[in-house]
Structures are given as structure tokens and as C-alpha cells.
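**Q** 3D model of this:
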Amino acid sequence: MSTAQESTAQEPAAQAPTPQDTDRHQFETSLQVSPPGTNDRPLRASTSGDDEILDEIAQRVLWLATSIIDRANRGRVNPDGVKVGGHQSSSASMTGIMTALWFTRLRAIDRVSVKPHASPVLHAINYLLGDLGEEFLDTLRSRGGLQPYPSRTKDPDTVDFSTGSVGIGATAPIWAALSHRYVSDRFPETPEAGRFYSLLGDAEMDEGAVWEAIIDPEVRSLGEIVWIVDLNRQSLDRVIPDVQVRRLQGMFDAAGWQVLTCPWGRRLEAVFAAPGGEALKKRLVQMPNPEYQRLLRAHPSEIHDRLLSGLTDTEATALSAVIDGFDADGLASLIRDLGGHDLGQLVSTFDEIDDDRPTVVFAYTIKGKGLATEGHPGNHAAQLTEAQMRELAAASGMDLDDPWVAFAPDTPAGRFCAETARRLRREPVTDHAVAAVPAELGFTPRPQISTQAALGRFLSDLKHVAPEVAQRVVTLSPDVATSTNLGGWINKTGIWSPAGRHDWFSDDRERVLRWQEGTSGQHIELGIAEVNLVSLAGELGSTGQRWGQPLLPIATIYDPFINRALEPWTFSLYAGGRSIMVGTPSGVSLAPEGGAHQSFNTPSVTLEIPGLTSWEPAFAQDLEWTLLEALRELADPDGDSAYFRLTTRPVAQELADVPEDPLLRERRRDQVIAGGYRLSARPAAEDEVTLVGAGAIMTEVITAAARLESLGVRAGIVCLSSPSKVFRSVQDRSRVRSSVRSAIADELFPAEHPAPLVTVLDGHPHTLAFLSGVRGDRTRNLGVTEFGQASSVGEAYAIHGIDTDSIVRAGLDLVGR
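**A** This is a model prediction of the structure:
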């Protein structure tokens, strides 16, 4: 999954091609000078009524969006010398689409995901609608200002979806729509939602996340989904080869979507419909993308001959009859009359959208439309010069030195903006709080149980003990519900499906799992697509922010496959979508499965993600306490998401030595939630060496401590429930602005009683290496650093040096024995 490629560290500044001679024609077709007569006029949709007002608004939006980027690059002091960047051409191609949508068809209950490179257009529209103060227009890509790409949590104006990660923002409205349907089924008082729009570029269709979402079985029933594709035929580096729209249309149609196309403006359509006009339509339809783009950059006097080039005499004669009547500038303007820039044509296309299936609209556009960089293959990061900005200002009726003038309230455009703002004003939602999460559930775990099995028991117990909390829990998995122990929960709650399906196995007496699908279930089953899983989990975790009805999503996934979804998962956290992710089974403890499924880097990776607490509890009671804490965090609007790394390896629960005394039990619970606790009977002052572990490996750690004792070495034991919590505790020491501090690191490793450490993890040893810095102890970090193979658990541990003998040897080495 690629992130947006516009990073200021990676994106080269576009340079004007160097003319090979002084020929005026060659100079005018370079990046820096557009062909005369093609860019000196506003965008036009029609010549009457509201269309003229829309044209005026669209031109003002184009000016404002371009100026927002211009001021960030030319109008601001840049002491760092690092290019600020921005995407004037990508914004320009989307201007007509967004103006038509916002000012004619969008409703307050609708939600829109805007392609990353068009964020200035969104801010320009929000400014005209009074949703953004003028003081922010100078702040693009600066601290506290407008973000480079739409950010729901960091921009100062209304942004429905964060879309900086290409492909992920495009699919987010699908998962938001599914989430709204789910929360409405569970809580009928949920506010109504409208359509969920995705505005995306055609190059964004290369992302695998797009197609994983489109083909999900539940998506074909979501009639509220509308995608509008800005088909400008350009990506960052190149003109997209071939005419691929027919292939894309076929793929969407095969997935059950309504497919609409808005290819031509009304002037071109009129020419096509006139006698002989079919010859021009055939020529443009069959023209490869690069040839069309070159046509846009040609001098107007060349276009006639370029259109006839390569045709047979018969074809050339037929086409000449159509185009001979246009002068050079008129022909240059005509071939630019695409549907994505004809606002009236766009509105008519929007009116054809069905409500009983998802819809995709392919709107033909020109990248850089209306700018001097129009259609140039190198225009992605190009910035207009001051001279070009002044030309655009003149064409827009604006002043470069006073760029932020809005429409006067008493003008037709001003009244249109005010009316649109009133129509789009959103009513505040009523927030519903999650019921208080209990401190514990009060059940005793089985003597021998894995944390994965304990997860299934936890969910069943939660529904019994805290039904008001459980009613907001929604579980989801990518076709691994039963293998991650959600079967009992599913039997109690059922499968949620917006359409519902008949259970043909309901009368099968041998079936243990009751797979009943309907609108009352609390588990969502997806196909084998981890990206869909984390994206839906994030949107389910956003229903409280969007509609006032918070959910507590818990997703299960095989731990090694977290890496597949790492980027979209991280991005959903950035966007404010919170959830609990459970990775299970995990580690080389999944020994018979072999190296293909034996994970090693997830403990380290999940420790590093902002807004996420990673947990790896060793015992069932620890899992219960930490899961309840994670649910409390989700219920808190400012709380963290959570990741649980669980295992299928059964562990003897007596090893946890949970205190029976109520006060000591409460103290143990507090320590577990804080990140870890000592299992040793003796105080830390007596440790000659301290063994530190997490997860199922604690069986070996405890056994190794006993072995060391038998050899005359006093070994303390620390069981970490959350390495990430302990790491934060260490970091808090130097954080002056930290409002919440944890002392768990100093409690587990008191400075006055140093001892060498042996850290052990069924994962990469780097995860716990930071513990050497708590008080400067000598440390041996044991873990998994190589790909595994099929074996028994004992053999796997020995192969990777995390077995009991390896732990004992490391302890002896550290004490000089």
C-alpha cells in the first residue's frame, strides 16, 4: 500500500523544459507558457441562469485553491529551504466536479472523501461557505494551519475523511456507510445519513485497497455509495498509457455497481450530434491518452493538422468537414470541452445516480484545467510563476496582492454561496455515553487455557455481566472468526448483514456454530482482506464522533498478517478511528504451522504506533483486566486504541499466582493495567539477575528462574503485560509537558536495586531492548530474529534460543557463572 507520493522530501520540483531554439511555437508549448487563447478564460458550463453563477463560483474556487498553494510557496518566509509544495494542477482538475457537487447536490447529511491532492479546493469551498476563516488561507502546510491533505482531526474546517494515504481515503466512505447501517440497526435513534461520496483520481485506482473494497459482498447493496473519478489520465510521473476507462467500467459493472460516464461537455456533444460530427467523436474516443495530452500542449495553429494526422484519406475528409469551420483558438477550446469541467453536464449526470446500488461516475477532466500548466505531463508538482498568477488573477477578476476577496453578499454568487451554506449546515448530534465498564467479570479461568481461548470466554462473560457495555461491542474478522475463538460470541449474538441471508444449515444437527445472518447480529464477517478489516474497524470506531452512537469494535486477525494491513491501520488511527485489534495466533509458539505463519516483528511494530497501546498478556486473568481497560479507553473520547497479541499455546494459570487477598488482588490488577508486575516472592533488592518476559513465554521464564535458584542464583521475575506501557513510563521521565505519568518502570526496576536483565519474548528481541536504559543494567535480549520452520513448540523455542536452557545460560553469563 503506497502512501501519497507528494512528500516534500521525495517530490522533485517540476522544471520548465528548456527550449531547443528560439522558435516561438516550441516556447509556447513548454510547461511555463500555455498555448495562447486556451487558458485566458474562466471555466464555462453554459451561458444562462444558475450555470453562469456556478461558472463564476468555480472560477473563484480555482483562483482561491491555486492562491492557497501559491502563498504557501512564494508568499511565506521559508527559513528551512525545504520545498513546501502543493498540487495546483491536481486541484484544478477537480474544481468543476467539487463546485457542481457542493453547490447543487450535496446535503448536510452527506459525507465526502476528497482526494488528497485536492485539499486546497475543499478549503476554498469551505471559505466561500463561511466554514473557514480568512486567516487560515495563508497557512497551508504550516504549523497549526491547513494540512497538506484533508485531515478530519487536524484541519480547522469541516473535513469528513482523512485522505492523505492514497487508496485508503477513497474506500473510507464505504466502511462509514456500512458502519452507519450497523449502528442504525443497533440503535434506531441514530441520526439519518445520506450519500457517502468518494472523490478520487484515476491513478488512485491502481491501489489494491480500492479493489479489495469494491468486491466485498456487502458493498454491492450499499446504494448510498457514490464514487466520482477525476479521469485526468495523469499520475505523478506520467500520462497513463492506453485508454483504460472501458476496462475500469467493466470491472465496476462486474462488481454490481452502476456505472455512469461524463466524458464530453455540451459544446462537444452538440458538434458530435451535428451532421458528420461522429467523425470527430470517433477520433477523440480512439485517441491514446498521450496523444490527447500532447494535443493540449500544442499551439492552436497545429491542432487541426494533428487531428488529421494518421487518418486515411476517407477519414481525413470526413473529419475535415467537421473541424474546418473552427478557427485555431475555437478548435483548441472545443477539444478541451470535457464533461468534468461542464458543470451543467455534471449536475445532469449526478441526477442519474441510483439509490439501490453503489455508483461510480467517470468524469473526464484535464489536469491543470484553466492554469498555464494545463495538460503538461510534468505538471504534478509544478507551481505557477508570479506572472502566470497575475494572468490567472486577471482571468478571474481578482488581484494577486489581495487574493482572498469573497463574493459580496448582495451579488448573485454571494447569495448562492449563502444559500448553499444554509443547506449544508449540520445540526449537532446527541452524544450517547457507553455504560461504565466493570473492573473485572468475576469468573475463574480454566486451570489450563490459552489467551486466545480466554478471549472467547471473555466476550461471553461480558455479555452476561455487563450487557449494556456488550451491546456496543461489535466483532469482525476476515474469514477467521472460528479460528480466533469467536464462535461462542457468534452463537450468542449472530452475524450482522445489511441484507440478511437464509441459513441453509440451520437444521444440520452436527453443526456447532450457528451462522445466522441478519440485521440484529454483532459480528461482521469480511472476506480474506485485512485492509478491509482495519478500515472498517476504524470507521466503526468513529460512529460516536459522526452520529453520537459510540461502538466498541474488536477485530481478530492472524498476528503475522498485521503487516499486510499496517499502513491502512496506522492511517485509520491518524484519522481518529479507534478500535481493539486482536492478533492471534502469534509467534513461533504456532510451531506446527511453520515459518509462513510464525510472526516476530509485531510486538516491536505495535509498540511504535502513536495512539495505540499494545498488550501481550500471559494469563487469562491478565487478559480480562487488560481487555476491560482497553474497552474503557475506547469509551473515552480521548482514549487510545489497543492491540492484543494472543497465542493458542495453553498455559497453566496457577503460574500467575493471583493474590487472594482483595487488597493485593486490586494492586495486581493496577500493575497489570500499568504494564507489568513482579512474580517473585522476594523483593527486588535480593535479585542477582532479573528475568523479564511477556506472553506465553512466561512458562519458560518461570521455569528458568527456578533452575537458576537451584544453581544458587537468586532470580527475580517480571511479567510484562504491555511493553508499550512500560516504554511510555520510561519516556515520561523526560517529558516536561506530559500530563499523565506512570511510575511502573521505576516500580519494576527500582534504581536503588540494580541487577542484570534477561529479557525474553516470542518476538523480536529489539522490543524489550529499551529496558537496559531504565537504570543502566547489563542486558541480554532473547527473541526471534530468523524465519521459522514447522516443529514442536519446544523445538521452535530451542531453534530461536528462547527455551528454558537458553534463558538459564543467559542468566549465568550475566552473573559471571
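**Q** every contact and neighbour count from this point should use C-alpha atoms.
**A** Fine.
**Q** ok, residue 412 - how many residues close by?
**A** Residues lying near residue 412 (other CA atoms under 10 Å) number 16.
**Q** ditto for the one 4 residues further on
**A** Residues near residue 416, counting by other CA under 10 Å, number 20.
**Q** so which elements touch the strand or helix carrying it?
**A** Element membership for residue 416 (DSSP states H and E) is helix 412-424. Where contact means 3 or more CA pairs under 8 Å, 6 or more residues apart in numbering; DSSP states H and E, helix 412-424 is packed against helix 49-73.
**Q** tell me the buried residues in the helix it packs on?
**A** By 16 or more other CA atoms under 10 Å, the buried positions in helix 49-73 come out as 50-73.
**Q** ok, residue 263 touching residue 346?
**A** No. Using CA atoms under 8 Å, residue 263 is not in contact with residue 346; the gap is 9.7 Å.
**Q** neighbour-wise, which of these two wins?
**A** residue 346 (26 against 23).
**Q** and that one, what is it in contact with?
**A** Counting by CA atoms under 8 Å, 6 or more residues apart in numbering, residue 346 makes contact with 97, 100, 262, 339-340, 363.
**Q** try 7 Å this time
**A** Contacts here follow CA atoms under 7 Å, 6 or more residues apart in numbering; on that basis residue 346 touches 100, 262, 339-340.
**Q** please generate a structure for the following sequence too, so the two can be compared:
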Amino acid sequence: MAMNEPKEDINLDNIESSEWRDSIEYVIQNRGEKRTSQLLKELETYAYSAGVEIPFSANTPYINTIPVDKQHVFPGSINTEKRIRSLIRWNAMSMVVKANKEENGIGGHISTYASAATLYEVGFNHFFRARSEDHEGDSIYIQGHTAPGVYSRAFLEGRITEDQLTNFRRELKEGGGLSSYPHPWLMPDFWEFPTVSMGLGPLMAIYQARFNRYLEDRGLKKPSDAKVWAFLGDGETDEPETLGSISLAAREKLDNLIFVINCNLQRLDGPVRGNGNIVQELEASFRGVGWNVIKVLWGGDWDKLLAKDKDGLLVKRMNELIDGESQKLSIADGAYIRKHFFGKYPELLEMVKDYSDEQLEKMRRGGHDAEKVYSAYKSATDHKGAPTVILVRT
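**A** Okay, here's the model as predicted:
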């Protein structure tokens, strides 16, 4: 508060803000979301015509796009799927470690799949469809560095052998091995698309979706609800090919295309945006050209706190986060989280006074909550008129 700002003005601002929030809530409850959106747009236009300078923003708040009351019901068994996911994640890690013990410097990636396991497993268990007599099947562009996790799942399914796992990145070893990354030339019976080089995955996914729609529009193949899924990491979005054709996808209204970007905030050589926010940056890029954007940032552990956040202070604190701070909080203990995240505002400390440090430490990011991920995927597959990008924080 400025030293010369009267306290009465501050109180008046609070009352005025509260009255406007109450009015908007009334319209939402009694006239619906469409009328609310229309009314806000009319107010914005009126303010512009009156000379009010409204700062432009292509961003929505740094919270989940789908509110709790509109979240789709998860159809699977949380505990069973978590157990399977844990086994796959463990095998993915151990195969890379074992390969490097047997042959020094063989390389491989551990943390990529460790962060993205829920994203893939929800897809495999509930959304991805294989080719059959009745369906042409979905096209899945796998992020190259998550290959160990896909191999690990295939091992549990009995599709590849233990010898092949042991010979990761050594295809010519006795008993056969596994290629470093997805490529049908190296493993034609396993991989369908090459994805790891120079942003090829997302670029090819866009043109695959466009070609599918081209054939349908000209009667060269039957219309289908088949989807093209592209999984990528936040770091690789800096490659020019990754985002180079996203405007084409929007212009062509490719609602058969879904991008899933694993925002673990980390690239091979450091943070993606240590002093910035890659999720918000990507949201602006995709929304700016007309994509449907779904953000999955906070796990269900945060829902109760957000429900208490009547004045928007918790959302304000979330909006203030930069990725370097988020990374520190992800490895910090509960006492640190209480002090440095909630402690910035006394009201937030009061909000979590009944939470133990252990509870605060275990509060998940959205990408590790299968229910949140499922709801985002369901909304994406149902969306019409534009491609969808799901920005998931892990």
C-alpha cells in the first residue's frame, strides 16, 4: 500500500471487487457460461471505446483449465494402474542403468519417462486405439527420450524379451537388442514413426492429421474419429520445427490432432526457462494461433485449497511462480514449501495451518494425477473445430 493512499479507498476497492465478483457469479449460475463470456466481451469493448487501456494477455491463470465440477469421472482402478505404472517406471530406469554398467557410456534417458509415465499409461489404458477391421487406429508419435518406458511396458505385455531389454541400445548383440529411439527402419515391427530428430515428431503429426483430413474431405477414405497424438517435451519446443507449423493446424481446424507437452521444466543441460514460465509461454503461442489449450498443472491435492481461495490470493501466488522456483519447490521439504510458497502472504499461511509439513511435501503436480490427466484427454478427444494442446506440469 502506498503511504499516501487512504485506507478508505482500499476498503472501497475491496467492496467494489467483491460486488463485481458476486455479479459475475450470479450471471454464471443463472444465465450460463455463454452469456457470461458474451457479457465480459461487451464490457471489454465498452472499456476500449471509453479509452481504457487494457493490457493484452494471451494467458489464462496458472491453474488447471478444467474445474473440479467439470472433471470427467476416471473409469479405471487408480490403485491397480498405479501399481502397473510403478513396475513400468522401475524397469525403464533399471534397463538404462544395467546397460551402462555392462558397457560404459552407452547412454540413455531415465528422468524423461519417470516424469511422463502417467501421461503415457492413461493413454495406453484408456485412449489409444489399435488398427482393427472396424477402426483405422490412432497414430501415436512417442517422444524419443521416453523409449525405455515404452519398451518396459512391452516387456510386461510379453512383446519383447528380457535379453532385448538387457541389450538396450545394442541391437547387434546376441539375442537381439533395442534401438535408442523410435524408428521403423531399425524396429519395423515395433515403431511406426521416427520422432527424436530435429522436432520431427510434432511436425509430422501435424501433416499426418492434415493428410488424414484431406483424404476424408475428398472422399478418398471414410470419415473416422481416429486421432493423431504427439508427445513431446517442453525443452524441444525451442527447436524451430516443433512449433513451425502450428498455425497451419489451426487454420485447417484439425480437431483430429492432440499435442501432449510434458512440462517437467528441465532440458538435457538445465532448466527450460529458469527465470520464466514455459507453460505460460507455450499457452500464449498456441492460443495465439487458435489452438484449444488445456493446462494440467496441479494435482487433486490442491483442489480443497483452491476451493477456499475466495479472494484469488492462492491463484495470485501460483501466477507469480517462475520455473526455477517451481523446480526448487519440487525437491524441498514441507517446511520450506510452507515458508517460501505459502509464507509470502499471511492469509495463505493461515489457509494451510492444519496441513502438516509431510502433507505439503506430498502435494502433487497435475501430470502425476491420473484423474486429472484422464479428464484432460477426454476433453481433448471430445473437442471440435480446432487442434488441442495439453500442457502438463510434472
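**Q** follow-up on the earlier one: please enumerate the shared neighbours of residue 263 and residue 346 of the first structure.
**A** The contact lists of residue 263 of the first structure and residue 346 share residue 339, where a contact means CA under 7 Å, 6+ apart.
**Q** now the host helix or strand of residue 315 of the second structure on the first structure. Mean distance?
**A** Assigned by DSSP H and E, residue 315 of the second structure falls within helix 313-320. Compared with the first structure after the fit, helix 313-320 of the second structure shows a mean deviation of 3.1 Å (mean CA distance after the TM-score superposition for the first structure).
**Q** helix or strand right after that helix?
**A** helix 323-331.
**Q** mind reading off the mean deviation between the helix or strand that that following helix is followed by and the first structure?
**A** Counting by DSSP H and E, the next helix or strand C-terminal to helix 323-331 of the second structure is helix 334-340. Its matched residues in the first structure lie on average 2.7 Å from helix 334-340 of the second structure after superposition (mean CA distance after the TM-score superposition for the first structure).
**Q** tell me the buried residues in the helix or strand just after helix 334-340 of the second structure?
**A** Next along the chain after helix 334-340 of the second structure, taking DSSP H and E as the criterion, comes helix 346-351. The neighbour-count check on helix 346-351 of the second structure (16+ other CA under 10 Å) flags 348-349 as buried.
**Q** what's in contact with helix 346-351 of the second structure?
**A** With CA under 7 Å, 6+ apart, helix 346-351 of the second structure has contacts from 314, 342-343.
**Q** tell me how far it lies from the chain's centre.
**A** Chain-centre distance of helix 346-351 of the second structure: 28 Å, with CA atoms, centre = their mean, to the nearest Å.
**Q** for whatever helix or strand comes next after that helix, which residues meet the burial criterion?
**A** Where DSSP H and E defines the elements, the next helix or strand beyond helix 346-351 of the second structure is helix 357-361. By 16+ other CA under 10 Å, the buried positions in helix 357-361 of the second structure come out as 357, 360-361.
**Q** what about the helices in the stretch 101-250 of the first structure?
**A** 119-128, 168-186, 208-214, 245-254 (DSSP state H, counting those that start in this stretch).
**Q** now render those helices as TSV, adding distance to residue 760 of the first structure and mean neighbour count.
**A** As requested, the helices of the stretch 101-250 of the first structure are exported to TSV (distance: least, CA to CA, whole Å; neighbours: other CA atoms under 10 Å):
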stretch	distance to residue 760 of the first structure	mean neighbour count
helix 119-128	47	25
helix 168-186	36	24
helix 208-214	36	19
helix 245-254	49	14
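**Q** among those, which comes closest to residue 666 of the first structure?
**A** Of all the helices of the stretch 101-250 of the first structure, helix 168-186 sits nearest to residue 666 of the first structure, with 34.6 Å by CA to CA.
**Q** next, the mean deviation of that closest one compared to the second structure.
**A** Mean deviation for helix 168-186 of the first structure: 2.8 Å (mean CA distance after the TM-score superposition for the first structure).
**Q** packing partners of that helix?
**A** strand 111-114, strand 196-201, helix 208-214, helix 530-540 (3 or more CA pairs under 7 Å, 6 or more residues apart in numbering; DSSP states H and E).
**Q** so which bit of the second structure is the second one matched to?
**A** Residues 228-233 of the second structure are where strand 196-201 of the first structure lands when matched by TM-score structural alignment.
**Q** then the first one?
**A** Residues 139-142 of the second structure are where strand 111-114 of the first structure lands when matched by TM-score structural alignment.
**Q** likewise for the last one?
**A** Structural correspondence for helix 530-540 of the first structure: none found in the second structure, per TM-score structural alignment.
**Q** tell me the angle that helix makes with helix 168-186.
**A** For helix 530-540 of the first structure against helix 168-186, the angle by axes from the mean of the first three to the mean of the last three CA atoms, to 10 degrees is 60 degrees.
**Q** check which element follows helix 530-540 of the first structure along the chain.
**A** Following helix 530-540 of the first structure in sequence, per DSSP H and E, is helix 543-547.
**Q** whereabouts in the second structure does whatever helix or strand comes next after that following helix align?
**A** Moving toward the C-terminus from helix 543-547 of the first structure, the next helix or strand (DSSP H and E) is strand 552-557. Across the second structure, nothing matches strand 552-557 of the first structure (TM-score structural alignment).
**Q** before we move on, what about stretch 416-427 of the first structure?
**A** On the second structure, no counterpart of stretch 416-427 of the first structure exists by TM-score structural alignment.
**Q** could you list the buried residues of that stretch?
**A** Those would be 416-418, 420-421, 423-424, for stretch 416-427 of the first structure by 16+ other CA under 10 Å.
**Q** what range does stretch 706-723 of the first structure cover in the second structure?
**A** Going by TM-score structural alignment, stretch 706-723 of the first structure lines up with nothing in the second structure.
**Q** same question for stretch 249-257 of the first structure.
**A** Stretch 249-257 of the first structure maps onto residues 283-291 of the second structure, going by TM-score structural alignment.
**Q** between the contacts of helix 346-351 of the second structure, which has the most around it?
**A** Greatest neighbour count in the contacts of helix 346-351 of the second structure, by other CA under 10 Å, goes to residue 314: 21 neighbours.
**Q** quick one, what contacts that residue?
**A** Taking CA under 7 Å, 6+ apart as the test, what residue 314 of the second structure contacts is 306, 348.
**Q** quick one: the contacts of helix 346-351 of the second structure as JSON lines, columns for distance to residue 280 of the second structure too.
**A** Listed next are the contacts of helix 346-351 of the second structure as JSON lines, based on distance: CA to CA, whole Å:
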{"residue": "314", "distance to residue 280 of the second structure": "17"}
{"residue": "342", "distance to residue 280 of the second structure": "21"}
{"residue": "343", "distance to residue 280 of the second structure": "24"}
